[in-house]
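[1] Below: sequence and its predicted model.
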Amino acid sequence: TAIEDYNQAIKINPNYANAYYNRGLARYNLGNNQTAIEDYNQAIKINPNYANAYYNRGLARYNLGNNQTAIEDYNQAIKINPNYANAYYNRGNSQSNLGNKQAAIEDFRKSADLYKQQGKESDYQDALKRIKQLELG
């Protein structure tokens, strides 16, 4: 399996951040949020500027209902990569869950702008829909 392959890669090179990150993705896709977080932690420890590892750790934390720590991870991902549209979008979801309506709208607006610039039309439309839902709700 992919996980076994990453285990082998990590055994060969314990400082291979990508192997931890990819094993984290595989575990996340199997619904193992907690073990995915442990892998993302390792990837971040090896490479503190790993925006995707912060972002995906945020997703796993969000899935576990930890909106505040998810926001902290999205903040880090955005700090490293200010054009990380998905990080703004998902931070908006967490803000919305915490009842921070205005912050959520701002995040969805920022993600919509970035999606538009990046030519991601369906993501752009989705972000606009989320803004409308919050403004009407």
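    Received it, and whenever you're ready, just let me know what you need.
[2] hey, let's count contacts and neighbours off CA atoms from now on
    Noted.
[3] which residues in this structure form helices?
    For the chain, the helices defined by DSSP state H occupy 2-12, 17-29, 33-46, 51-63, 67-80, 85-97, 101-117, 121-136.
[4] Redo these as TSV? Include mean neighbour count.
    Converted to TSV, these look like this (neighbours: other CA atoms under 10 Å):
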stretch	mean neighbour count
helix 2-12	14
helix 17-29	22
helix 33-46	21
helix 51-63	25
helix 67-80	21
helix 85-97	24
helix 101-117	21
helix 121-136	15
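[5] putting a second one here so we can go through both:
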Amino acid sequence: MANVVEGEPRNSQEWHGSYLDEDGMVADIVAKVKADPVALQRWLDPVSWRPPTMNPYLAELKKEPDHAGCLWHAGMSIRNFYGLWHASNPHTAFDLHDDVEITDGIITDKRHPDNFSDRVIERVKAELAKLSEVA
């Protein structure tokens, strides 16, 4: 984590390697998901996005599919893969002295990595939904 604080990307396969803007990230993720029919199906299934039922008895009662909750942590994966927490990322970096939008004690600033990845996910889901309507 020290590398993230210092603004230096980790030497890891987890990171995309360049700082894409929001449109670039959406296009990149849409292309990757479209190339995999199973991934496409999972991104479009609402059960993939909510936490899975942890109690095996309840899961059996609900007849959840095996992929229930598989995208529950997608936002975290996107933030890590695209380096959204890196201090040198021009799309998400802000200084403590900057005007940061905070509402009721919650950072609602568009530059915050959590908010940025949430927007990307919603845009990707919308693009994939349009594609599935055409198919």
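    Looks like it arrived, so ask away. Treat the numbers as computed from the prediction; the structure is a model and nothing was measured.
[6] Could you get me the TM-score between them?
    Laid over one another, the chains give 0.26 as their TM-score (TM-score structural alignment, normalised by the length of structure 2), with 62 aligned residues with a CA RMSD of 5.0 Å.
[7] who touches the spatially most central residue of structure 1 in this structure?
    Closest to where the C-alpha atoms of structure 1 average out (CA atoms, centre = their mean) is Tyr55, at 2.7 Å. Tyr55 of structure 1 makes contacts with Asp73, Tyr74, Gln76, Ala77, Ala87, as judged by CA atoms under 8 Å, 6 or more residues apart in numbering.
[8] cutoff 10 Å now
    Tyr55 of structure 1 makes contact with 40, 61, 70-78, 84, 86-88, 90-91, according to CA atoms under 10 Å, 6 or more residues apart in numbering.
[9] ok, now how distant is it from Asp123 of structure 1?
    Using CA to CA, to the nearest Å, Tyr55 of structure 1 is found at 17 Å from Asp123 of structure 1.
[10] now do Tyr115 of structure 1
    6 Å.
[11] For the two, list the residues in contact with both.
    Joint contacts of Tyr115 of structure 1 and Asp123 (CA under 10 Å, 6+ apart) are Ala85, Asn86, Tyr89.
[12] which residue sits closest to the second one, ignoring its sequence neighbours?
    What it means is Asn86 of structure 1. Ser111 (6.7 Å; CA to CA, 6 or more residues apart in numbering).
[13] unless I'm mixing things up, that neighbour is touching Lys129, no?
    No - when contacts are counted by CA atoms under 10 Å, Ser111 of structure 1 is not listed as touching Lys129 (11.9 Å).
[14] For those two, list the residues in contact with both.
    By CA under 10 Å, 6+ apart, the residues touching both Ser111 of structure 1 and Lys129 are Asp123.
[15] and the nearest residue to Ile3 of structure 1 once chain neighbours are set aside, what does it touch?
    Residue nearest to Ile3 of structure 1 in three dimensions, not counting chain neighbours: Arg23, with 5.6 Å by CA to CA, 6+ apart. If you count contacts by CA under 10 Å, 6+ apart, Arg23 of structure 1 has them with 2-7, 10, 29, 35-36, 39-40, 43.
[16] Among these, list the two that are farthest apart in space.
    Ile10 and Asn29 (19.3 Å; CA to CA).
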